[in-house]
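A.B. asks: Dropping the sequence and predicted coords here.
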Amino acid sequence: MAQHQRTVSSNQLSTPHSVSLKVLRLSRPALATQTPLLKTSFGNGLDIPPSASLAHPSANPDSSYPLTPLLTLPSAFGAAYVGETFACTLCANNELTSDSTKAVSGVRISAELQTPSNQTGISLELSDSENQPSANELQVGGTLQRTVHHPLKEEGTHVLAITVTYTETTLDEHGGASGGRARTFRKLYQFVAQNLVAVRSKVTALPQRSKDSPRTWSLEAQLENVGEASVFIEKVWLREDEGLEGKTVGSEQGIVLKSMDVEQVMFVVREGRGGDEKGKRTLAQLNIEWRSAMGQRGSLTTGWLSSKG
């Protein structure tokens, strides 16, 4: 699931655990690609029909379109971007066999996320999957699943820490309990969250018509797609400070940014009536909302932008 993984067990005994843990990242699928062959006329049985190279049958066998209607799941962890929601499924599996003299019960899963600004970890809320077996009676070959969703707000290294606790019971020849112990283990998964949309802003004070007229500023921002895939900017808007009014210049909706593309947006911020503050002024926060090629939502809010004086 992640780039690095480490297991920490609190049991001093080195006997194998009866429960294993699998962590699967939940990601949107992608459209399968294909590389159609060109039509040839070599003869003597050397020609390969272009339809043989298609991943999906096409009404036009001579089409060179690289995308197909087939969906593929990601084969690797992929990139984690700031502003998007990180989601994964945690699976605790009963690895005992049907002839085992042990039984597993009381399985519990907990999760924490260590972020660059919080190394102690944030406790994550886990949601139950539908039609899940009871944790008190995890049968042989059974799986207990929990799902976690967490918005990524910081750039840098994150560590997902999963702790599994369960009771391992020893059975006698009649199937009754002859002993038992509580067991626990912990796994760490490390991944890096990186920026998808980089924002560079500039605030400029506009000339006043008169000494008593309200102050006005222009707020310019450059939005750059620093990720690997294209994004669709749905909306760019301002959250103005109290006593200020903002207005867009042009359209800040429906922008498609390919990788490394840059788009510039602009707003005019004006003091409302009665504004008599002088000097440096807190103006607004810039909010960007986007979708990935397969519809996954993301959003980013900058810090408060201020005038120079």
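C.D. replies: Thanks, I have the structure now.
A.B. asks: make it CA atoms for all contacts and neighbour counts henceforth
C.D. replies: Fine.
A.B. asks: neighbours around the closest residue to Gly254 other than its chain neighbours, how many?
C.D. replies: The spatial neighbour of Gly254 that comes closest, neighbours along the chain excluded (CA to CA, 6 or more residues apart in numbering), is Glu234 at 5.3 Å. The number of residues packed near Glu234 is 17, by other CA atoms under 10 Å.
A.B. asks: Pretty sure Glu234 sits against Asn287.
C.D. replies: No: in this structure, Glu234 is not within contact of Asn287 by CA atoms under 8 Å, at 10.8 Å.
A.B. asks: Please give the element, helix or strand, for Thr157.
C.D. replies: Using DSSP states H and E, Thr157 maps to strand 156-171.
A.B. asks: For that strand, list every residue counted as buried.
C.D. replies: By 16 or more other CA atoms under 10 Å, the buried positions in strand 156-171 come out as 158-171.
A.B. asks: Kindly report the same for stretch 283-290.
C.D. replies: In stretch 283-290, counting by 16+ other CA under 10 Å, buried: 283-286, 288-290.
A.B. asks: which one of those residues is nearest Ala32?
C.D. replies: Nearest to Ala32 among these: Trp290, at 22.7 Å, using CA to CA.
A.B. asks: Now do the closest residue to that closest one other than its chain neighbours against Ser210, distance only.
C.D. replies: Closest residue to Trp290 apart from its sequence neighbours, by CA to CA, 6+ apart: Ile233 at 4.3 Å. According to CA to CA, to the nearest Å, Ile233 stands 38 Å off from Ser210.
A.B. asks: where's the longest strand along the chain relative to the chain centroid, distance-wise?
C.D. replies: Taking DSSP state E as the assignment, the strand of the chain that covers the most residues is strand 177-194. Centre-to-centre, strand 177-194 and its host chain are 23 Å apart (CA atoms, centre = their mean, to the nearest Å).
A.B. asks: So which bits of it are buried?
C.D. replies: Buried residues in strand 177-194, counting neighbours by 16+ other CA under 10 Å, are found at 183-194.
A.B. asks: can the residues you listed go into JSON lines with extra columns for distance to Asn94?
C.D. replies: Shown next, in JSON lines, are the buried residues of strand 177-194 (distance: CA to CA, whole Å):
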{"residue": "Arg183", "distance to Asn94": "13"}
{"residue": "Thr184", "distance to Asn94": "14"}
{"residue": "Phe185", "distance to Asn94": "14"}
{"residue": "Arg186", "distance to Asn94": "16"}
{"residue": "Lys187", "distance to Asn94": "17"}
{"residue": "Leu188", "distance to Asn94": "20"}
{"residue": "Tyr189", "distance to Asn94": "21"}
{"residue": "Gln190", "distance to Asn94": "25"}
{"residue": "Phe191", "distance to Asn94": "27"}
{"residue": "Val192", "distance to Asn94": "31"}
{"residue": "Ala193", "distance to Asn94": "32"}
{"residue": "Gln194", "distance to Asn94": "35"}
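A.B. asks: Got another one to weigh against that:
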Amino acid sequence: MQAPTQTVPLELLAGDEEKDHSDFDAGKSLQRIVRFDLQSEGNHVLAVSVTYTETDSDGEDQSKSRTRTFRKLYQFIAAPCLSVRTKVSGFPVQENRNEKRSQTKPVSFALEAQLENMADGPITLEKVAFSPKQSFNSTSINWDVSWPDTEKTPCPFLMPRDVTQVAFLIKQQPEGKQSKSQVETTKDGRIILGQLTIRWRTLMGDPGFLTTGWLTTRKQP
């Protein structure tokens, strides 16, 4: 598979009812399966090369055998199935006059994400999770949260161009568990919070997943 950023050799997988060999009789067919996770947008080319040997009808005269090879290319464009827009808001730090100024106070953030179905058909969101850096912990406030005395909320079902919102509460771990010096930052001084991972299925049950880059926010004053 030739993707926009890399070329990957693919392993051929046999079907459940097929034997793992390459010989088959006249009139029979042979099926193999390739699996490849689409991780980048743009043009993809699947190159398939087949080499086989022709023999006589009895298969006894090896001198009459001929080896043949042909190659086919299958080109397709991978388009994004889900659009993700994120926003991070910081909560102001409540100062306590009785506390020492040198003491580090935990900082909290609200991560909001807008998810839009960009596919041609409907999808069902199965999981939206936030993986924070070691300096933080996160709490989901989405449909997967179980509330007492309430029925479980079904997973969001999005028709093409439908939009849904998800949110997470991110809090810096208190001093003693994670020191402020261990908070990771970018070169321009922005705080690295973590990554958002989204999993979904199409109407036919095909799985899809997406992981964002590192989500950041500016330092709190």
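C.D. replies: Great, that's in hand. These figures come from a predicted structure and were not determined experimentally.
A.B. asks: that older thread, onto which residues of the second structure does the helix or strand that the longest strand of the first structure is followed by map?
C.D. replies: Proceeding N to C from strand 177-194 of the first structure, the next assigned helix or strand is strand 197-206, under DSSP H and E. Mapped onto the second structure using TM-score structural alignment, strand 197-206 of the first structure spans residues 82-91.
A.B. asks: got a list of contacts for the matching stretch?
C.D. replies: With contact meaning CA atoms under 8 Å, 6 or more residues apart in numbering, stretch 82-91 of the second structure is reached by 107-119, 216-217, 220.
A.B. asks: Neighbour count says what about the residues you listed? Which are buried?
C.D. replies: Buried subset of the contacts of stretch 82-91 of the second structure (neighbour count, 16+ other CA under 10 Å): 107-113, 115-119, 216-217.
A.B. asks: Of those, which belong to strands?
C.D. replies: Mapping these onto strands (DSSP E) picks out 108-113, 115-117, 216-217.
A.B. asks: Just the closest of the residues you listed to Lys171 of the second structure, please.
C.D. replies: Nearest member of those to Lys171 of the second structure, counting by CA to CA, is Ser108, at 4.2 Å.
A.B. asks: And the closest one, what's its match in the first structure?
C.D. replies: In the first structure, the residue equivalent to Ser108 of the second structure is Thr216, according to TM-score structural alignment.
A.B. asks: show me what contacts that match?
C.D. replies: Neighbouring residues of Thr216 of the first structure by CA under 8 Å, 6+ apart: 205-208, 268-271.
A.B. asks: try 10 Å this time
C.D. replies: Applying CA atoms under 10 Å, 6 or more residues apart in numbering to Thr216 of the first structure gives the contacts 204-208, 244-246, 268-272.
A.B. asks: any idea how far Lys278 of the first structure is from it?
C.D. replies: 12 Å.
A.B. asks: got it, and Val104 of the first structure?
C.D. replies: Val104 of the first structure is 69 Å from Lys278 of the first structure, by CA to CA.
A.B. asks: More neighbours: which of the two?
C.D. replies: Val104 (23 against 8).
A.B. asks: Quick check, central residue of the first structure?
C.D. replies: Centroid-nearest residue in the first structure, with CA atoms, centre = their mean: Phe86, separated by 3.3 Å.
A.B. asks: For the one helix or strand it maps to, grab the matching residue range in the second structure.
C.D. replies: Per DSSP H and E: Phe86 of the first structure is located in strand 85-94. Aligned using TM-score structural alignment, strand 85-94 of the first structure spans no residues in the second structure.
A.B. asks: buried ones in the helix or strand following that strand?
C.D. replies: Under the assignment DSSP H and E, the closest C-terminal helix or strand after strand 85-94 of the first structure is strand 102-115. Under the neighbour-count criterion of 16+ other CA under 10 Å, strand 102-115 of the first structure has 102-105, 107-115 buried.
A.B. asks: do stretch 76-96 of the second structure as well
C.D. replies: For stretch 76-96 of the second structure, using 16+ other CA under 10 Å, the buried residues are 81-82, 88, 90.
A.B. asks: Stretch 251-271 of the first structure too?
C.D. replies: For stretch 251-271 of the first structure, burial by neighbour count (16+ other CA under 10 Å) applies to 252, 256-260, 262, 265-271.
A.B. asks: Going by distance to Gly179 of the first structure, which of those residues wins?
C.D. replies: The closest of those, once distances to Gly179 of the first structure are taken by CA to CA, is Ser259, at 59.8 Å.
A.B. asks: The closest one matches what in the second structure?
C.D. replies: Aligned partner of Ser259 of the first structure by TM-score structural alignment: Pro160.
A.B. asks: so its match touches Thr124, yeah?
C.D. replies: No: applying CA atoms under 10 Å as the test, Pro160 of the second structure and Thr124 come out as separate, 11.1 Å apart.
A.B. asks: Please identify every residue contacting each of those two.
C.D. replies: Contacts common to Pro160 of the second structure and Thr124, judged by CA under 10 Å, 6+ apart, are Asn117.
A.B. asks: re the thing from before, right, and the pair among the buried residues of stretch 283-290 of the first structure with maximum separation?
C.D. replies: So, those by CA to CA: farthest apart are Leu283 and Trp290, at 23.3 Å.
A.B. asks: And Phe136 of the second structure, what's its match in the first structure?
C.D. replies: In the first structure, Phe136 of the second structure lands on Leu244 (TM-score structural alignment).
A.B. asks: what sits against that match?
C.D. replies: If you count contacts by CA under 10 Å, 6+ apart, Leu244 of the first structure has them with 215-216, 269-273, 275, 282-284.
A.B. asks: The spatially closest residue to it that is not a sequence neighbour and Lys211 of the first structure: what is the separation?
C.D. replies: With sequence-adjacent residues excluded and distances taken as CA to CA, 6+ apart, Leu244 of the first structure is closest to Glu271, at 4.6 Å. Remark: distance between Glu271 of the first structure and Lys211 of the first structure (CA to CA) = 14 Å.
A.B. asks: Strands of the stretch 201-309 of the first structure, start to end?
C.D. replies: Applying DSSP state E, counting those that start in this stretch to the stretch 201-309 of the first structure gives strands spanning 216-225, 231-240, 244-248, 255-257, 262-271, 282-292, 297-301, 305-306.
A.B. asks: closest one to Gly175 of the first structure among these?
C.D. replies: Per CA to CA, nearest to Gly175 of the first structure of those: strand 297-301, 51.6 Å.
A.B. asks: And that closest one against the second structure, how far off on average?
C.D. replies: Compared with the second structure after fitting, strand 297-301 of the first structure has a mean deviation of 1.5 Å; criterion: mean CA distance after the TM-score superposition for the first structure.
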